[in-house]
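Trainee: Next come a sequence and a model predicted from it.
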Amino acid sequence: MVCQTSSGTKVPSRISTGYYSKRTRDGRNMSRMCRAFWMAPFDPSDPAVDESSNKDPTEGPKFECGIAPAHPGLRIIGGQATWKGKWPWQVALLNRNREPFCGGTLVAPGWVLTAAHCIRRRLYIVAGEHNLKKRRTREIRVLESHIHPEYDVETVDNDVALLRLATPVAFDESIGAACLPDKPLPVGSLGTILGWGKLNDRAVNGSDILQEAQVPVTPQEDCRQVYAEYFVSENMMCAGYKRGRIDSCAGDSGGPLLVQDKQTKRWTVHGITSFGEGCGQRFGIYARVVNYVSWIKATMATL
């Protein structure tokens, strides 16, 4: 079911962490009250964002961003498994029960970039792992969650959040930070998406092994045509294929869309997996990170 807004633009009656569907992307069934707007997608038993702070984690020395180990060369939908250390900035978000349900990207030793709709009262992250079935040796509590002040739960516009870690991670061969963009990503660019989400629309659980896939960035007008019933703002970008094939899916929300600079070979996070229609059916929609770099830097600098 889709709720109708007063302006005539349809908004999803249910949210999914990665895509709109009958179930949320973290596996929870949600029911919505349809008025003139879409109700907030939070669990009644877990309603608030924990922004308490009892210590001030230091960021440590300057660090290099976007440097990944050399590797040859993608399951998300139509992708392939990765190997340990290949994507050192990828983290898994865990709920209060230590269950993975979203992804995120390290952008500094003490900070993770993710989707606003992934935020819960109590969160943990796992860094430096690609197989979540193995013992999690680097599980860190999230100290504070900072949702973008203009996040709109009706349209999922500005679907961006920063997580401040209780203890900054130590960078090594399997943990590092992705770079933030300094310019928009051109249409046609080939991006890499990552996640531990479902491998197909019929799967019950996500993948234990981190998956990767490559998707092209599509023109905004094509995206709006395909998603004519939804609001697609300039803070969003589409990537993938009109008829699906390769896509992010349930459990991939909050994870990155990355592009490697051809000259410097550094990886930059240009998108945050936000929503879409099903899995592998239409374009995926991602928060456009370049629009939030000032807010990201200001938030990290003031704490």
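Mentor: Received, thanks.
Trainee: use CA for all of it now, contacts and neighbours both
Mentor: Fine.
Trainee: Tell me how many other residues crowd Glu51.
Mentor: Look at Glu51: counted by other C-alpha atoms under 10 Å, it has 14 neighbours.
Trainee: What lies in contact with the one helix or strand Gly191 maps to?
Mentor: Taking DSSP states H and E as the criterion, Gly191 maps to strand 190-195. Contacts to strand 190-195, defined as C-alpha atoms under 8 Å, 6 or more residues apart in numbering, come from residues 76, 90, 103, 210-217, 239, 248, 251-253, 255-259.
Trainee: Which parts of the stretch 51-200 of the chain are strands?
Mentor: 80-81, 90-94, 100-108, 111-114, 124-127, 139-147, 161-165, 190-195 (DSSP state E, counting those that start in this stretch).
Trainee: Put this next to the first one:
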Amino acid sequence: KSPICIVVVSVPFSVVCGQRSSAVTNITQPRSRIVGGSPAPLGSWPWLVNLQLDGGLMCGGVLVDSSWVATAAHYGPSADVVMEAKVPLLPQSTCKSALGKDLVTNTMLCAGYLSGGIDSCQGDSGGPLIYQDRISGRFQLHGITSWGDGCGEKGKPGVYTRVSAFSDWIQTEIQSKFQTTRNTSGKGSSQLKI
């Protein structure tokens, strides 16, 4: 089984892939999960989604196309507000040393500070690890929040699914479903920047 799920959604608003919106509203007193982060201004990450079942939040995810969401293959309790934090990517050798060489595979990557204090946590599963391309300025999906050993613990970085390890599969899934959708509806678009 793949550690990434992709689902079809309907997006009722227009966003430009990889570009942040200007935000004017900030939410205070959040029930947050990200350790050491700050509330993200409302609308500042327009490609974030929450997936619900019977009106209750299951998990977060990230748009990888106008109608497709990538998320973790597991769900849990979530926060009331989107939080954001900047964390460095860590070398794979550091990740394996910190968390166990048998636990961290090549389809995973680690991000965070070995000193602790800033990290994703339970309830953040499915959310994106993104980076801003230095040349284009656009944001790109690099990882999907997966697991960790505690939250913000010293010597224990967060673990993310390495999206590049699954990009061919994601593209194939979107294209195969897109072909079916386009053939039956006569319209549609499919772009993915991962």
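Mentor: Ah, there it is. Computed from a predicted model, the values in this text were never measured in an experiment.
Trainee: Can you give me the TM-score here?
Mentor: TM-score of the superposed chains, computed with TM-score structural alignment, normalised by the length of structure 2, equals 0.73; 160 aligned residues with a C-alpha RMSD of 2.9 Å.
Trainee: possible to save the strands of the stretch 51-200 of structure 1 as JSON lines with distance to Glu59 of structure 1?
Mentor: Formatted as JSON lines, the strands of the stretch 51-200 of structure 1 follow (distance: least, C-alpha to C-alpha, whole Å):
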{"stretch": "strand 80-81", "distance to Glu59 of structure 1": "31"}
{"stretch": "strand 90-94", "distance to Glu59 of structure 1": "18"}
{"stretch": "strand 100-108", "distance to Glu59 of structure 1": "7"}
{"stretch": "strand 111-114", "distance to Glu59 of structure 1": "9"}
{"stretch": "strand 124-127", "distance to Glu59 of structure 1": "16"}
{"stretch": "strand 139-147", "distance to Glu59 of structure 1": "14"}
{"stretch": "strand 161-165", "distance to Glu59 of structure 1": "10"}
{"stretch": "strand 190-195", "distance to Glu59 of structure 1": "25"}
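Trainee: I'd like those laid out as TSV, including mean neighbour count.
Mentor: TSV is the format used below for these (neighbours: other C-alpha atoms under 10 Å):
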stretch	mean neighbour count
strand 80-81	18
strand 90-94	29
strand 100-108	27
strand 111-114	27
strand 124-127	24
strand 139-147	20
strand 161-165	25
strand 190-195	27
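Trainee: Could you point out which of these sits nearest Gly244 of structure 1?
Mentor: strand 190-195 (14.1 Å; C-alpha to C-alpha).
Trainee: Following the strand holding Gly191 of structure 1 in sequence, what is the next regular element?
Mentor: strand 211-216.
Trainee: That following strand corresponds to what range in structure 2?
Mentor: Under TM-score structural alignment, strand 211-216 of structure 1 corresponds to residues 83-88 of structure 2.
Trainee: Would you mark the buried spots in the matching stretch?
Mentor: 83-87 (16 or more other C-alpha atoms under 10 Å).
Trainee: For structure 2, which segments count as helices?
Mentor: Along structure 2, counting by DSSP state H, helices occupy 92-99, 167-185.
Trainee: Just the buried positions in the shortest one, please.
Mentor: I take that to be helix 92-99 of structure 2. Buried, per 16+ other C-alpha under 10 Å, within helix 92-99 of structure 2: 92, 95-96, 98-99.
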